[in-house]
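Asker: got a structure for you, letters missing:
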């Protein structure tokens, strides 16, 4: 099979156009194509170019060798790589110790799934609730200002990514095609098949809920268990070897192989790990605000005369600006046609995040506009970044009136340095509501100065980005984990055998896809260790 890239077709082409274009590129008759599948589809919607889809396709031909010889040197023609997932091993027939997976976000889900598919019957411990119960609890904060600290946007089945745009792309290196495995499992669980080939796949919250449930059922069908409302409160360690965990309700589980897939907001668990001597280090993360514009403004700025074309959907953007004070400001977790959501997991604090559905058809576009910070900004050890987050989130709670409403300010007022007293044309989407104020006191001075410099610079890239009526909502503090649990090449915690930190909370991923990929990588490390020890869960 051959992979042919850079096939360009008008965006309104009919079904026959693609095989005809591929045949013409290869110099064969359409009848010579035995099969054709789309590997990747992106679009070219630049203002000064013809609206077009650009395809990479995998093709089987009657006589591929002749075509390859004739087109030798064509950089847009290559053998189709083998992207099938291959397990590193399977459990033996004799039962043995069952591995534990702590946390059931993307990293935990895919660690558990791979271990279950390999026959090891993992036990998953999730501190929150099943995804549908969790959804109801999350609405409790959004609609009634009632926070459940154990069941919210951060904690529960599916992890924080469940209440997001559901983006499924990443820029990490993936030589073993783990990402393909993730996407294929999502399709089996109910995701649209297009995520296998569109350039920027996404799913949206409503679809993610059902998919997460189906993957859980598959893990259980294969002999695994998922136990909810089971917060790990301690580790049992014997001479540098993890031998079990304790649960907040007083229970205990013996295990010598534990995947720790916490997510970036398990602050109490991080404190427990530090007290237990698990090695951690502070790492950079980012802080800022959410910004909202009319989605139509972003569409016009990105697509020009093509804005509104049904095949394009809602436009996105990715922006970065390097400031005079040495800081970098960038857009984060951009949600086309989405909403700004309340994402705190602790009482008396306000945190924002972005979310959208598969349709991306809400009125506003939103994104984090965040400033990169480093441990030099929050000295004091591995947990110092968490303390900074808490301070900023408590300040946001205060600025919002102490009722889980979020502080907000119009961009025009923010740039002019004056409090906002009334909304303009952009109606903020954050629930349970916003309180207009002056955001200058919501972040450190260096971050405010950097964002004030960046917004006009972004306006030069996207006309209207600094429109006076655009709304800033604070604060965005949980862009990534503020610490890293150090691990070796075998994915085990440095200094503690049997503990396998994984995913975004451990500091090794950012987003659904990269966290899921890291979960697979860690599951493979656990598999190797179990097989080397002669253990299994068959």
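Answerer: Looks like it came in fine. None of the values given here were measured: they were computed from a predicted structure.
Asker: use CA for all of it now, contacts and neighbours both
Answerer: OK.
Asker: Residues contacting the strand ranked longest in the chain, please?
Answerer: In the chain, with assignment by DSSP state E, the single longest strand is strand 33-44. Strand 33-44 has contacts (Cα atoms under 8 Å, 6 or more residues apart in numbering) with 11, 19, 23, 50-62, 196-199, 312.
Asker: Now list the buried members of the residues you listed.
Answerer: Among the contacts of strand 33-44, those buried by neighbour count (16 or more other Cα atoms under 10 Å) are 11, 19, 23, 51-61, 196-199, 312.
Asker: okay, pairing it with this:
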């Protein structure tokens, strides 16, 4: 049902449900919201679209079914499955505490598998301190930053939980996050998010839950190799010199673990390069984006507006699109290597910041890479990030340019939320020519979609290069490396996911594959 925003409350929901079904209001019982989304297509008139579940007595149900007024269905039960409990001494080591690693460890522990969970970075409370210090004074810790540490790169993001995947386990993931402290609204919102501030609390609760299940969690612990026996991975080799025996090694590295990728190449693990995208962050005043999307600069019952834009270049077939949009958020310095600079976007749960930002990126293909092989994409990323570091003054200030200046339509101020600061720079000298040309071609198209998008109030901040992993660690139908049985590549950094939800789902899939294998071996 579709209600005007000013009638967005439970009383009107019940009245509208009764009206649609042609029954007295008192016969509508147990009304719950299954899904909620904002409809701004007729702005400034704003509506909320609901899917609801409710109960009626048998006589009313029979009457409704006879009149075909409403589609009746049983309410689906919770998505929590029955996880087999194993009595096994076989051990699993999980590397990486992003969504894939966390949910893989959780599922394995629920099945009774002894799990050791490794993270090269720090616990989230310590990591937040390190990142804050970097944004304040430019002191970068290569092992504890926006990319590395508990929660992975998503810890410093908008915490978006949207996905195009339709899988029963998606409900399980959302319910688990709610149990760990996420707001219950993520169970019904069409575009759920938790915000970086709430994510930190969830991560600490997740860690405690894993430890209660017997998971051994080790921070500041980096994987540097693998031990094999009879052509199967049998142990993880750590930077401390320790050898950690295991029967399954789950590798959920995140898309920025470049030294881990290099180690895999040296070890002969099968990998392949894959496309990704690079570009900039575009930042507008949040009130401007609200006005474009809602028809009003703000509304007390709406959070900051989002958007999604796409364009396909006919000349070369490259896609240009917005990515990881952060309403009411800020641009952040997401660097993880000395002498290189990369940016990302972040917002809190309330999305109450004065700016809204999004990546504007262009597709990059393996034939664009400066060198062949699986590490070619990393070489491409590094070249751009080092150029951005130079253009920003070699002190982790991000190079930025007014949107009008970038388009050659005049000049404008360069104001940004990015910390520690931005430096006005010519982005033509930072980005590859094909990226610059594609952005300049796509921006007028975006402005036709969102009138006012091109404005002197907008700023481009560079560079955005970590949209996804630049390679894929090849695995078979059972989730194991095609070259190294016993190694289970997993999540976004392995090339099999593209966000919090899909990474968490991949973690569950890999854990289920390991559980099935252990069950078979115990027979």
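Answerer: Cool, got the structure. Source: prediction; values computed, not measured.
Asker: Superposing both, give me the TM-score.
Answerer: Here the superposed chains carry a TM-score of 0.95, computed using TM-score structural alignment, normalised by the length of the second structure; 520 aligned residues with a Cα RMSD of 1.8 Å.
Asker: can you map out the helices along the first structure?
Answerer: 17-26, 64-70, 106-117, 131-144, 178-188, 205-221, 267-275, 295-303, 384-399, 411-416, 445-461, 512-532 (DSSP state H).
Asker: Which ones among the contacts of strand 33-44 of the first structure map onto strands?
Answerer: Going by DSSP E, the strands hold 52-61 from the contacts of strand 33-44 of the first structure.
Asker: nearest to residue 85 of the first structure, of these?
Answerer: residue 58 (17.9 Å; Cα to Cα).
Asker: how many other residues sit next to the counterpart of residue 182 of the second structure in the first structure?
Answerer: Aligning on TM-score structural alignment places residue 182 of the second structure opposite residue 191 in the first structure. The number of residues packed near residue 191 of the first structure is 20, by other Cα atoms under 10 Å.
Asker: How about residue 223 of the first structure?
Answerer: 17.
Asker: The closest residue to it other than its chain neighbours - how many residues pack around it?
Answerer: Spatial nearest neighbour of residue 223 of the first structure, excluding adjacent residues (Cα to Cα, 6 or more residues apart in numbering): residue 121 at 4.8 Å. Here the number of neighbours of residue 121 of the first structure (other Cα under 10 Å) works out to 29.
Asker: I'd assumed residue 225 was in contact with residue 121 of the first structure.
Answerer: Yes - using Cα atoms under 8 Å, residue 121 of the first structure makes contact with residue 225 at a distance of 7.4 Å.
Asker: how about residue 267 of the second structure, what's its partner in the first structure?
Answerer: Checking TM-score structural alignment: residue 267 of the second structure goes with residue 276.
Asker: For residue 355 of the first structure, which residues are in contact?
Answerer: Taking Cα under 8 Å, 6+ apart as the test, what residue 355 of the first structure contacts is 163-166, 204-205, 335, 338-341.
Asker: related to what we said a few turns ago, ok and the longest strand of the first structure relative to helix 17-26, angle-wise?
Answerer: 100 degrees (axes from the mean of the first three to the mean of the last three Cα atoms, to 10 degrees).
Asker: distance from strand 33-44 of the first structure to the second structure after superposition?
Answerer: Taking mean Cα distance after the TM-score superposition for the first structure, the mean distance separating strand 33-44 of the first structure from the aligned residues in the second structure is 1.5 Å.
Asker: so residue 123 of the second structure sits right up against residue 150, yeah?
Answerer: Yes - with contact defined as Cα under 8 Å, residue 123 of the second structure and residue 150 form a contacting pair (5.2 Å).
Asker: between those two, who's got more neighbours?
Answerer: Remark: of residue 123 of the second structure and residue 150, residue 150 carries more neighbours, 30 against 22, as counted by other Cα under 10 Å.
Asker: doesn't residue 121 make contact with that one?
Answerer: Yes - here residue 150 of the second structure reaches residue 121: they are 6.7 Å apart, a contact under Cα under 8 Å.
Asker: now residue 312 of the first structure: how far from residue 53 of the first structure?
Answerer: Residue 312 of the first structure sits 10 Å away from residue 53 of the first structure when distances are taken as Cα to Cα, to the nearest Å.
Asker: got it, and residue 244 of the first structure?
Answerer: For residue 244 of the first structure, the distance to residue 53 of the first structure - Cα to Cα - is 53 Å.
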